[in-house]
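A.B. asks: what would the 3D arrangement of this be:
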Amino acid sequence: MIFSSETSIDSLEEDLRYLKLLATKYPTIPDACTEIINLQAILNLPKGTEHFLSDIHGEYESFTHVLRNASGVIKRKINDIFGNSLRDSEKKELATLIYYPEQKLEISLREEADIEDWYKITLYKLIEFCRIISSKYTRSKVRKALPPDFSYIIEELLHEQQSTFNKQEYYNGIIQTIIRIGRAKEFIVAISNLIQRLTIDRLHIIGDIYDRGPGAHIILDTLMDYHSIDIQWGNHDMLWMGAAAGCESCIANVLRISTRYANLDTIEEGYGINLLPLATFALDFYNNDPCKSFKPKVYPDNNYREKDLNLMSQMHKAISIIQFKLEGAIIKRRPHYEMESRLLLSDIDYENGTITIDGKEYKLNDTNFPTIDPSDPYKLTQDEIELVDKLKSSFANSDKLQEHIRFLYSNGSMYSKYNSNLLYHGCISLSEDGSFKKMKIDGVTYSGRSYIDRTERLAREAYFGKADSESKLYALDNVWYLWCGCNSPLFGKDKMATFERYFINDKSAHTEVKNPYYKYRDDETICNNILVEFGLNPDDSHIVNGHVPVKTKQGESPIKAGGKLLVIDGGFSKAYQPETGIAGYTLIYNSYGLLLASHAPFESTQKAIDEGKDILSSTIILEKSSNRIRVVDTDVGLEIKEQIGDLEQLLTAYRKGLIKEKG
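C.D. replies: Sure thing, here's the model as predicted:
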C-alpha cells in the first residue's frame, strides 16, 4: 500500500517502530527520495534470464558446459550482436573463449602470430558483448558482480560511449595500456567470467544432483559458488541428505548405487569416505561368489581393471543385503507406511531357492546368502553391525559431505514458486480419479500442498533435530520413505523393485507402477488444479518438472497439457541416453518468454576447448511475450513495490514530523 500525504497519523503511528528502523538506513528525506527513484527505475528494466536444469546425476562435465554456455544463450547472443560481421568460425572461437577463457587462451597464445593484435581485437569484441549483456541491469548490480582486480576499468569501459569524440582516445588508451603492461590475459579471463555471470540472473536446479555419474561433489562445489540459485530436492538428493544425517538405510542405498554404477569417485575422492571396511567384509563373505547380478554398469571409457570390478561386485552384493535388512527394520517399526509387501527376505524359500511375490512363485538366480539366518532374515550379524557403525561414522565425519548437505538444506526445498512457475522434482500424489491423494501422518490427514509441506518439515528435522531422540529417528525414517515410499512425492511409484531386479530374471517382477499423476500430467485441468493448490494463477503459470526421463526416441514430448507442464529430465545421465535418445532438456525464461532446449550428448570438455565442439542444441520457443517482460512483472518486482510503499510511508512520517531527519 502506498501512503499519500493524506494518510492518517493514526495509521502511521501503528508502524512507527518499523519506520524508525527504516529511518536508520534512510536518515533524510533526500535519501528516501533517491531510493524511491532508484527502485522505480529498476521496475522498468527487463527481467533477468532464468536457467532451469534437472536430473544432472553427477555428470559434471556436461553440467559445467551447459552452465557455461547457458544452454546456448551466449551463442545466440553472439549471433545477435555480431551478425554477419564475424565468420561462423570466429563466432565459435569467441564462444569457446567465453566458456573456457583460461584454457582457450593457452591455445591462442601458442597459435597466434601477432598476439598483441589478437588481444586488441578480442578485447574489443568481449567489451562490446559484455556491454550488451549488462545493459539490462543497474550499474549497482553490475558493479557488485565485477572482479575486484579490474572493477574500475571494466566499469569505465562498459559505460563509455566509443562514438563520443572526446572519449575515443581515452577508451582506446585503456585497451592499449592493458595490453602493454601485460594484463590482457588476466583481463580476458575476468571479463569472460563476468559475461557468464551476467548472462544468467537465476539458476534453478529441479533435483537429482547425485548418483550415477562420477562428479556430484564437483557439481556441488560449482553450485556453492553460483551467484543466485535455488534447488528443488530430488529423491537421489534426499537419499544423500538422509545418509549425511545418519540414516543407516540411506547410507546403504548410497553405497549400493555407487557400486552399481562403478562410481566411487564421489564417495572416496570427493568425500573421503573409507570403503576399506566394506571391501574387507565383502572379501570375507563373498570371496568365492561370482555375484553375476551385481556386476557394475560401466561405460567404455572406464579405467577399472577386471580385478577391481570383481571386488566392486562383491561389495555391491554385500551392501545390498545389508540394505534389505535395514529397510526391513524401518518397515516393521512404521506400519503406517503400508510397505509390508516389501519384506521380501521373509518370502524366500531358502531350501528350494524360490520366492513368492503377489501369489506368484519365482526362481531366484542367486541363492548364496551367507549372512542371512532364514529363521530371522532381517537380523544383522555382528560383523554387519560393526560395518554399519564404521560407515555411519565415515559419513558423519566427512566435512565436505556435511558442507554440501547443509548447502542443500539452506538453498533447497521440496518445491518452489518463482515468477509464476511452480518447480518440483517428482510429482503431486494423486488418486485414480485425479484428486489429491489423502494421507495420514500422526493421525492428521494431508493432501496436495499440505502433504509436501509436512514432508519438508520432517526432512529438515532429520538433519537438524535433537540427536538420539525418537522424533529424530521418526524423521530419519521419513527421509528414507521419501526416497522409495509408495506415496513419496519425490519417488512417485508403488514400489522400488531393487530386490527383484537383482534376484529374479523374469522381468514381469520388475514392474513399478507409477502414481496416477503421470497419467494425468497431460491433462490441462489437472495441471490447473495443482497450480491453484499452490496459490498460483493457472492463466499465466507453468509447472516445471523433472524426475522421469522424456523418451524422445519413442516420440514422447517434454511439453505436457498444452504447454502448462514442462518436463526437463531428458537424460543428463549417460545411463539414460540409450533410452531417451538425447542428453537432457533445459529451460530458459528470459524477458521475451520461455525457450526449451534439447541437447545432444556432450563429448568432452577437452574437445570443447581444442576443437570448439559445443553441445548441439535445438531450441523451441514455447511462449513469446507480446510485450517485453519487465522487473515489475516478477516476484522481485512485487518486493520492490512493497519497498517503495514503505519508503513513501517513511516520507510521510518525516513530513508530518513523526520522525526527525538525522542528516
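A.B. asks: C-alpha only now, for contacts and for neighbours.
C.D. replies: Fine.
A.B. asks: mind listing what residue 59 touches?
C.D. replies: 212-216, 572-574 (CA atoms under 8 Å, 6 or more residues apart in numbering).
A.B. asks: and those residues, which is closest to residue 140?
C.D. replies: Residue 140 lies nearest to residue 216 out of the contacts of residue 59, by CA to CA, at 34.0 Å.
A.B. asks: now the other sequence, so there's something to compare against:
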Amino acid sequence: MTLYNENNIEIISDDIRYLKLLGTKYPTISSASSEIINLQAILNLPKGTEHFISDIHGEYESFTHMLKNASGVIKRKLDDIFGTSLMERDKASIATLIYYPEEKMDLLKQREQNLEEWYKVTLYRLIQVCKSVSSKYTRSKVRKALPKDFAYIIEELLNEQGDRVNKQDYYTGIINTIIEIGCADAFVIALSKVIQRLVVDRLHIIGDIYDRGPGAEIVMDALMDHHSIDFQWGNHDILWMGAASGSRACVANVLRISLRYANLSTLEDGYGINLLPLATFAMETYNNDPCECFIPKTLDKDISEGDQHLYAKMHKAIAIIQFKLEGQKIKRRPEFEMDYMLLLDKINFEEGTVEVNKKKYKMRDMSLPTVDPKEPYKLTLEEEELISKLTRSFVNSEKLQKHIRFMYSKGNLYLVYNSNLLYHGCIPLNKDGSFKKLVIQDKEYYGKSLLDIFEYYAREAYFYKNDTDVKNHAMDMMWYLWCGPYSPLFGKDRITTFERYFIEEKETHKENQNYYYKYRDSEELCNRIFEEFKLNPKISHIINGHIPVKTIKGESPVKGNGKLLVIDGGFCRAYQPETGIAGYTLIYNSYGLLLSSHEPFESTKKAIEEESDILSSTVILEHSAVRKRVADTDIGKKLQNEILDLEKLLIAYRKGLIEEKEI
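C.D. replies: Below is the predicted model of the structure:
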C-alpha cells in the first residue's frame, strides 16, 4: 500500500516542514498507523446518500415534510427492514412518528390503551431502523450524530447483536428502564431525529428559497439546523442577497414581489421589516386610486377587501420606485445593454400611451402622480426618503443578515460535487449553441469563467466595505444577475415587469429564454459543459433547477440522454397548475440515481393526524450492481491524499527525519 520508500527520501525531505506540523497531531508511529488504518477502512464504506431539492419558494410546509421524509427514503427503508412482517398502516405510523415525533407522540399516547407495551414495540422498531440507516457510517460519525444525553445508551443498543444470548437481558433491561423512569418519550424523539439525520448524508439546495410562498425564513431556519448542506443560489435568492447588501433596486424588487403575492409575513414577522412607511406613503399618494393593475395574486389566502386595496396601493407605490431606480441604473451602466427597460420616458401623458419596440400601446393605468414627464426617473423627495428607510430596514435586520451570511458561507453560483455539476439557471449560449462571451471591465468571460466572475461580484457586493464605488458596482452586478439578458440565473433576454402591469397586449410580455434551453436536450452540449468544468462526460450529470418542468404537457425532467436532470417541478403552488405536479427531487445513493415526482402536500396537520404522506413516484435513472464507495467520492479523494501524507510521515519517523514524541 505504501507509495513512498527509501528511494523517495528526497520527496519526503521536500515536505519535511509540513510533515513536522502533521506530526503534532500524530506524534508517534502507532498514532499515524492507526489513522491510516481508520481512513483506509472508511474508503471502503458505501457512499453516503445525497438529497437534491430545488425551487422551494417559501413553501415551508411541503419542504419541511420533504426534508423529514427524505423524498421517500425513509419509507423505502421501512419496506426493506420490515417487508411484509408489518402491515402498511403500521409502517405509515412509524414513518409519521419519525417525521414528527413530538406531535405524533401526543396523539398516540391518547389512543393507546397499553402504553408500556406500545413503548417497547416502538422502541424496538425504531432501533431496527436506526441500525439500518447508521450501518454505512463509522461508529465515530454515528456517535457525533447522537444527542448528548442519550449517546451512550443509543450506541449500546445500535451495536446489539441478536445472537448474543449472554447480553440479551442487558439490552432488554435498558429498554425496560427507559420506560420505567419516564424517559420513553424523550428517547423516541431522540431516535427519530437520529434517523432523520443519518438517512441523508448531504443536502443540496439548487436555488430559489425565497419569494412567492409564505415561509422562506422558516425554511432558512430549518436549513441552518441541517448537519451537511450546500446552496446553489437562484435568481430569487440573489435578489434577497442584493437587498441585504443594501441595493435599493433589489429592495424595491423584493417588496414588489412580496406584495404581488400578498406575502408580507416573511418581511414583517420573519425579518422585522417595517412596512408602515410604505403603507403611509401609498395611502397618501394613491388614496383615490383603485390601483386595479396592482391587486395582489392571493391564490388561496384569506385577505379582506380592505387589505387587498391597501396592498394594491403599496404594490403600485414600490413598483414605480423600482422602475425609477432601475432606469437610473441602466443609464449609469450602458454596458448592461438594457435600454429596452427604459419605458417611463416613452410614456405620452396626453395620449395615455407608451412606446415599446417603436410601437405605441394604450396604457392600462395613467395615474402616475410621482412621475415627472421631464425627469421620469428622478425620485421625489418622499420616494427618496422612503426607499432609504426601507433599505436600512433590510441592512439592519439581524435575522435576515444571519440567513444571508449563512447562504454565502454554504453557497455558490455553481458546485462540482461527486462528478455532478449543480447550478440553478443556465450557462448562457449564443444562437449557434456556443458559449456567450461577455466583456466585463475590459475582460472577456464565458462558460465557467463567466459564472466565476459573477460569483466574485456577488460576494464583493455583500462583504466589501472600503470603497463605495466598488461596492456600488458589485451591487449593480447583483441586480444584473436578477434580470440581466445574459445572467446565468435569469436565463432570458429581457424582463417585462413594466409591460405586464401597464400594457394589455401580451406580445409585449414575451421574455425569450436563453438558447441554453433550446440546446440543453442535446448530449453534445452537456459534454461541452462537462469539458468546460473539467468533468468526465462519461460519468457526470448536470443537476438544474429554475424553469419548472411542464409534466402536465408531457415534458420530461431528463434531458441530454440522461446527462441533464431538471428538478424544478413546481414546489411553488403558483406553478402547480401549469406543471401538474408539486416538484421533483433527486436521490443519489451508493446504488445510483433516483428521481421522485411528488403530488401536492395538503398540510402538516393532516400528515400527523391521518398519517398521510406526500404521494411520490420514483424512477430509477441509473443503477449500479457494484455499490459506490466513499473511495469513489470527492471526500474519498481527500482521504486518499491524507493517507499519502500519513505514509510520508511514517517513513520520516522510521528514517529518523522526524523524531517521535512521547505522549
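A.B. asks: just the buried members of the contacts of residue 59 of the first structure?
C.D. replies: Using 16 or more other CA atoms under 10 Å as the burial test, those include 212-216, 572-574 as buried.
A.B. asks: what is the most widely separated pair among those residues?
C.D. replies: Largest separation among those by CA to CA: 216 and 574, giving 14.0 Å.
A.B. asks: are we agreed that residue 422 of the first structure is in a strand?
C.D. replies: Yes. Using DSSP: H, G, I helix; E, B strand; the rest coil, the assignment for residue 422 of the first structure is a strand.
A.B. asks: if I look at the closest residue to it other than its chain neighbours, how far off is residue 263 of the first structure?
C.D. replies: Nearest non-adjacent residue to residue 422 of the first structure, counting by CA to CA, 6 or more residues apart in numbering: residue 543, 4.7 Å away. Remark: distance between residue 543 of the first structure and residue 263 of the first structure (CA to CA, to the nearest Å) = 32 Å.
A.B. asks: OK, contacts around the spatially most central residue of the second structure?
C.D. replies: Closest residue to the average C-alpha location of the second structure: residue 205 at 2.5 Å, with CA atoms, centre = their mean. Residues near residue 205 of the second structure by CA under 8 Å, 6+ apart: 52-54, 229-232.
A.B. asks: tell me the most packed of these, by neighbour count.
C.D. replies: Using other CA atoms under 10 Å as the neighbour test, the contacts of residue 205 of the second structure are led by residue 54, with 32 neighbours.
A.B. asks: what number of residues lie near the closest residue in space to that one that isn't next to it in sequence?
C.D. replies: Of all residues not flanking residue 54 of the second structure in the chain, residue 206 sits nearest, at 4.6 Å (CA to CA, 6+ apart). Neighbour count of residue 206 of the second structure, defined by other CA under 10 Å: 30.
A.B. asks: just to revisit the earlier point, nearest to residue 322 of the first structure among the contacts of residue 59 of the first structure?
C.D. replies: Scanning the contacts of residue 59 of the first structure for proximity to residue 322 of the first structure, where the rule is CA to CA, the winner is residue 212, at 20.4 Å.
A.B. asks: quick one: residues contacting the closest one.
C.D. replies: Residue 212 of the first structure makes contact with 57-59, 257-258, 261, 263, 573, 575, according to CA under 8 Å, 6+ apart.
A.B. asks: can you rerun that using 7 Å?
C.D. replies: 57-58, 258, 261, 263 (CA atoms under 7 Å, 6 or more residues apart in numbering).
A.B. asks: swap in residue 512 of the second structure?
C.D. replies: 492-493.
A.B. asks: buried residues in the strand or helix carrying residue 608 of the first structure?
C.D. replies: Assigned by DSSP states H and E, residue 608 of the first structure belongs to helix 605-610. Neighbour counts over helix 605-610 of the first structure (16+ other CA under 10 Å) mark 605, 608-609 as buried.
A.B. asks: how close does the next helix or strand after it sit to the second structure?
C.D. replies: Later in the chain than helix 605-610 of the first structure, the nearest helix or strand by DSSP H and E is strand 617-624. With mean CA distance after the TM-score superposition for the first structure, strand 617-624 of the first structure departs from the second structure by a mean of 0.3 Å once superposed.
A.B. asks: post-alignment, stretch 61-69 of the first structure versus the second structure, mean distance?
C.D. replies: When the second structure is overlaid, stretch 61-69 of the first structure sits 0.2 Å from its aligned residues on average, using mean CA distance after the TM-score superposition for the first structure.
A.B. asks: where do the helices of the stretch 501-650 of the second structure begin and end?
C.D. replies: Counting by DSSP state H, counting those that start in this stretch, the stretch 501-650 of the second structure has helices at residues 516-519, 523-532, 576-579, 604-610, 634-654.
A.B. asks: that older thread, and the residue nearest to residue 422 of the first structure, what does it touch?
C.D. replies: Per CA under 7 Å, 6+ apart, neighbours of residue 543 of the first structure: 421-423, 564-566.
A.B. asks: can I get those residues in JSON lines including distance to residue 495 of the first structure and neighbour count?
C.D. replies: Listed next are these as JSON lines, based on distance: CA to CA, whole Å; neighbours: other CA atoms under 10 Å:
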{"residue": "421", "distance to residue 495 of the first structure": "30", "neighbour count": "19"}
{"residue": "422", "distance to residue 495 of the first structure": "26", "neighbour count": "20"}
{"residue": "423", "distance to residue 495 of the first structure": "24", "neighbour count": "25"}
{"residue": "564", "distance to residue 495 of the first structure": "28", "neighbour count": "23"}
{"residue": "565", "distance to residue 495 of the first structure": "25", "neighbour count": "23"}
{"residue": "566", "distance to residue 495 of the first structure": "25", "neighbour count": "25"}
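A.B. asks: which of those residues does the second structure keep?
C.D. replies: By both residues aligned by TM-score structural alignment, their matches' CA atoms under 7 Å, the contacts of residue 543 of the first structure still in contact after alignment to the second structure are 421-423, 564-566.
A.B. asks: farthest-apart pair in the residues you listed, please.
C.D. replies: The most widely separated members of those, counting by CA to CA, are 423 and 564 (12.3 Å).
A.B. asks: give me the nearest residue to whatever residue of the second structure lines up with residue 73 of the first structure, chain neighbours excluded.
C.D. replies: Counting by TM-score structural alignment, residue 73 of the first structure corresponds to residue 73 in the second structure. Sequence neighbours aside, residue 199 is the residue nearest to residue 73 of the second structure in space, at 7.3 Å (criterion: CA to CA, 6+ apart).
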